[in-house]
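> sequence and predicted structure are below.
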Amino acid sequence: MSSPQSHTRPTVMAVWLVVAGVIGWWAAFQLTLEKLHALEFPGTAASCDFSVLVQCTANLDSWQGSILGFPNPIIGLTAWVAPIVVGVAILAGARFARWFWWLFELGMLLAFVFVCWLIGQSIFVLGTLCPWCMVTWAVVIPSFYVVTVHILRTGILPAPANIRRSAGKLMPWVPLITIVSYAIIVVLAQVRLDALTNIFGTLFA
C-alpha cells in the first residue's frame, strides 16, 4: 500500500530535473556538434580543446566515447529528454504510477553508473578532462541522488519505515553530498593528473 507521502508533488525536485535536463542536453548537443565537426574536418582541434589535459577530442575519438558503437553524446541527446519531461509533468500536476518511478530510477541508476565509469576512464585511462563531459557529470550525480532519495522517502521503492524516515531527513543534505562527490572527483584528478597545476598553468601561461 502506498504511503500518503507518495502523492505529494516534489516541486523542488521537478524544477531541478528540468534545469539538469536542459543543461545535460545542451552539453550533449555541444559534444555532438564537436563530433560532427571532427568528421567533416578530420585532424582539426575541437573548440573545447584547451590543453593536453582539458580537451574533448581525445574522449570523442576513443572507444570509450562510442561505447554502443555510436558517439556517446547521442545517448545524451535522447536520454536527457526524460528528466525534462518528467519535471515538467510533475509541475503540471501529473502523478506517475509506481512502475514508472521504478523505470525512471533504473534509468537514473544506469546514467550514474555510466558516468562513474566514464570518470574513471577519463582520469585513469585517457588522462583527460573533457569540459562538456564534466558538465554532464555535474548534473547526473545530483539528479541520481535526488530521485533515489525521493522514491525512498515516499515509499515508491519498498523500504522499512526507518529507512523512509532517514531518506526524508537526507533530502536537504543532497547538495552537500553532491559537493563531497565533486570533491572526490577533484582529488582523484589532482592525484592522478595534477589537474589544478595543469589547468591554472594553462590559464595564466
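Received, thanks. Owing to the predicted nature of the structure, the values given are computational and were not obtained by experimental measurement. Numbering: from 1, shown residues only.
> when you work out contacts or count neighbours from here on, use the C-alpha atoms and nothing else.
Will do.
> what helix or strand is the most centrally placed residue in the chain on?
By Cα atoms, centre = their mean, the chain has its centre lying nearest to residue 140, at 1.8 Å. Assigned by DSSP states H and E, residue 140 belongs to helix 131-153.
> what's the angle from the helix or strand that that helix is followed by to helix 131-153?
Using DSSP H and E, the helix or strand that follows helix 131-153 in sequence is helix 161-170. Interaxial angle of helix 161-170 relative to helix 131-153 (axes from the mean of the first three to the mean of the last three Cα atoms, to 10 degrees): 140 degrees.
> coming back round to it: check contacts around the closest residue to the residue nearest to the centre of the chain other than its chain neighbours.
Closest residue to residue 140 apart from its sequence neighbours, by Cα to Cα, 6 or more residues apart in numbering: residue 112 at 6.2 Å. By Cα atoms under 8 Å, 6 or more residues apart in numbering, residue 112 lies in contact with 140, 141, 144.
> the second one: neighbouring residues, count only.
When neighbours are defined as other Cα atoms under 10 Å, residue 141 has 22 of them.
> structure two is appended below for comparative analysis:
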Amino acid sequence: MIAGLRRIRHSNGWIFGTMLFSACLSLMASFVLSVDALRLAENPAASLSCNINQVISCGTVGASWQAHLFGFPNAYLGLIAEPVVITIAVASLGGTRFPRWFMFAAQVVYTLGVIFAYWLFYQSFVNIGALCPWCLLVTVSTTLVFATLTHVNIRDGNLYLPQRLGSALANAVRADLDAVLVTIWLLILALAVVLKYGSALFA
C-alpha cells in the first residue's frame, strides 16, 4: 500500500495536479488582492472583508509601502506569473514535455517569485505587524508550486547541476525527503505565527 501511494505521489498526475491546484489558489488570491488594492486606492479607509482585527488585517498590509514595492500592487505580479504556471501544469498533464532550457528558466523565475513572497511574509510578520489571509494563501501556494516544480526539475535533470549533486538530490526526491521538508517548513511557519500573535489572532 505504501509503495502504491509513493507511486501516485511521484506520478505526473499527482505532481502537476498539485502544481495546477496550488497555482489556481495563488491566482485567485492575487485577483482578490488586486481588487482590494483598487478599493484602497479609491478609499484608503475602505473596510475590507478580511479586516477582522488588528492582527488579521488586509487593509493594514495593503496600505503599506511593501505592498507596492515596484510602484503598483504586488498582486499584479501573481496575475502575470500564475497563468504561466497553470499553462505548464495543464500542458504537462496532457503529455507535453517542455525543453530542458525552458524548465530551467521557469525554475529560476519562480525561485525569484518565492523569495519575493517570503520577503513579503517577513515584512508582514516582523515590520508591519499584521497578517493578510490572502497573502498567507499566496505564501503557502507559491511554496507548493515551487516544491512541485523543483521536484520535476530534479527528477528530470533540468537544473544543469554537477552530476554528483544532481544524483544526490534525485535520490532525496525519490525518498520523499522534499515532501517531508516542505511539510516541516509550513508547520514551522504556522507555529511561528501562533507563538507571536497567540490569542490576538482570534480577538
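Arrived safely, thanks for sending. Quantities reported herein were computed from a predicted structural model and do not represent experimental measurements.
> just give the TM-score of the two.
Superposed pair, TM-score by TM-score structural alignment, normalised by the length of structure 2: 0.86. Supporting alignment: 192 aligned residues with a Cα RMSD of 2.0 Å.
> which residue in structure 2 aligns with the residue nearest to the centre of structure 1?
Aligned counterpart of residue 140 of structure 1 in structure 2: residue 142 (TM-score structural alignment).
> that match against residue 22, yeah?
Yes: using Cα atoms under 8 Å, residue 142 of structure 2 is in contact with residue 22, at 7.1 Å.
> mind telling me what element the equivalent of residue 198 of structure 2 over in structure 1 is part of?
In structure 1, residue 198 of structure 2 lines up with residue 196, judged by TM-score structural alignment. Residue 196 of structure 1 belongs to helix 195-203 when assigned by DSSP H and E.
> which residues touch that helix?
With Cα under 8 Å, 6+ apart as the test, helix 195-203 of structure 1 has contacts from 50, 51, 53, 54, 189, 190.
> export the contacts of residue 112 of structure 1 as JSON lines, with columns for distance to residue 33 of structure 1.
Supplementary listing: the contacts of residue 112 of structure 1 in JSON lines, determined by distance: Cα to Cα, whole Å:
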{"residue": "140", "distance to residue 33 of structure 1": "21"}
{"residue": "141", "distance to residue 33 of structure 1": "24"}
{"residue": "144", "distance to residue 33 of structure 1": "26"}
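> in structure 2, which spans are strands?
Read by DSSP state E, structure 2 holds no strands at all.
> gap between the residue lying closest to residue 193 of structure 1 once chain neighbours are set aside and residue 31 of structure 1?
Distances taken as Cα to Cα, 6+ apart place residue 127 nearest to residue 193 of structure 1, at 6.7 Å, with adjacent residues excluded. Here the criterion is Cα to Cα, to the nearest Å. By it, residue 127 of structure 1 lies 18 Å from residue 31 of structure 1.
> can you check residue 118 of structure 1 too?
15 Å.
> and the two? Which one has more around it.
A direct count of neighbours by other Cα under 10 Å for residue 118 of structure 1 and residue 31 places residue 31 higher, at 27 against 20.
> quick one: contacts for the residue nearest to that one when sequence neighbours are not counted?
With sequence-adjacent residues excluded and distances taken as Cα to Cα, 6+ apart, residue 31 of structure 1 is closest to residue 73, at 6.0 Å. Taking Cα under 8 Å, 6+ apart, we find residue 73 of structure 1 in contact with 28, 29, 31, 32.
> what's the answer for residue 54 of structure 1, then?
48, 128, 129, 130, 131, 199.
> now do the longest helix along structure 2 against helix 133-155, angle only.
Counting by DSSP state H, the longest helix found in structure 2 is helix 12-42. Here helix 12-42 of structure 2 runs at an angle of 150 degrees relative to helix 133-155 (the same axes, to 10 degrees).
> residue in structure 2 paired with residue 180 of structure 1?
Checking TM-score structural alignment: residue 180 of structure 1 goes with residue 184.
> now do residue 153 of structure 1
So residue 153 of structure 1 corresponds to residue 155, using TM-score structural alignment.
> now for its match: which residues touch it?
By Cα under 8 Å, 6+ apart, the residues touching residue 155 of structure 2 are 170, 173.
> again, only this time at 7 Å
Applying Cα atoms under 7 Å, 6 or more residues apart in numbering to residue 155 of structure 2 gives the contacts residue 170.
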